[in-house]
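*Asks:* Need the 3D shape of this:
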Amino acid sequence: MKGHGRILREVERTLAGIPAVIRYKNIKNLYLRISGDGSRIELSVPRRTLMCDMEDFVRRRRAWIEARLRSM
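*Replies:* Predicted structure coming up:
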């Protein structure tokens, strides 16, 4: 598959009160990571994902995010 997973656009936003880098890619699912320094989350999302869907995704995983940030 040519171009699968290639970054199409990158945006910095705050999602559910957490600084985030959003990378739009040619993928099917949303992926969540914590940056190496713990300063923000990194989301890889399908190219047509709505901001409200990303906000909901982060809200539902807030406990996981906070636990990972505490352990860093």
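*Asks:* contacts, neighbours, all on C-alpha from now
*Replies:* Noted.
*Asks:* Can you get me a residue count around the nearest residue to I7 once chain neighbours are set aside?
*Replies:* Counting by C-alpha to C-alpha, 6 or more residues apart in numbering, I7 lies nearest to K25, which is 4.8 Å off, once chain neighbours are set aside. For K25, the neighbour count with other C-alpha atoms under 10 Å is 22.
*Asks:* ok, now A20?
*Replies:* Look at A20: counted by other C-alpha under 10 Å, it has 22 neighbours.
*Asks:* I'd like the structure of this one too, to check against the first:
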Amino acid sequence: MTRSGTNSQGNHYNTPGGTNSSGGSSYHYSNRNGSYYYANDNGSTYYNSGQGSSTYTAPGGSSSTSSSSIKK
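*Replies:* Alright, predicted model coming up:
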């Protein structure tokens, strides 16, 4: 059962497994400022700032950050 809605900060969330407990279910947030965040069942996470930078954290805890310049 999928649950979704908007939290008190106005950010949209979706929990495909129906729960976002630490028991291993995945979820994601789409934030009002254009950023978004994913937490996966395997323990990895991904955050995108919406401004050209992102951070991926692997299941083992190592993280990598990338950024790109947005030219107009």
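*Asks:* Overlay them and tell me the TM-score.
*Replies:* The TM-score (TM-score structural alignment, normalised by the length of the first structure) is 0.27; 45 aligned residues with a C-alpha RMSD of 4.9 Å.
*Asks:* ok so, going back, kindly provide the distance from the residue nearest to I7 of the first structure to A63 of the first structure.
*Replies:* 26 Å (C-alpha to C-alpha, to the nearest Å).
*Asks:* So which residues of the first structure form helices?
*Replies:* Ranges of helices within the first structure are 51-60, 62-70, based on DSSP state H.
*Asks:* For the ones you listed, give me TSV that also has mean neighbour count and distance to L15 of the first structure.
*Replies:* Listed next are the helices of the first structure as TSV, based on neighbours: other C-alpha atoms under 10 Å; distance: least, C-alpha to C-alpha, whole Å:
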stretch	mean neighbour count	distance to L15 of the first structure
helix 51-60	14	5
helix 62-70	13	10
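*Asks:* possible to save those as TSV with distance to I34 of the first structure?
*Replies:* Below are the helices of the first structure laid out as TSV (distance: least, C-alpha to C-alpha, whole Å):
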stretch	distance to I34 of the first structure
helix 51-60	12
helix 62-70	8
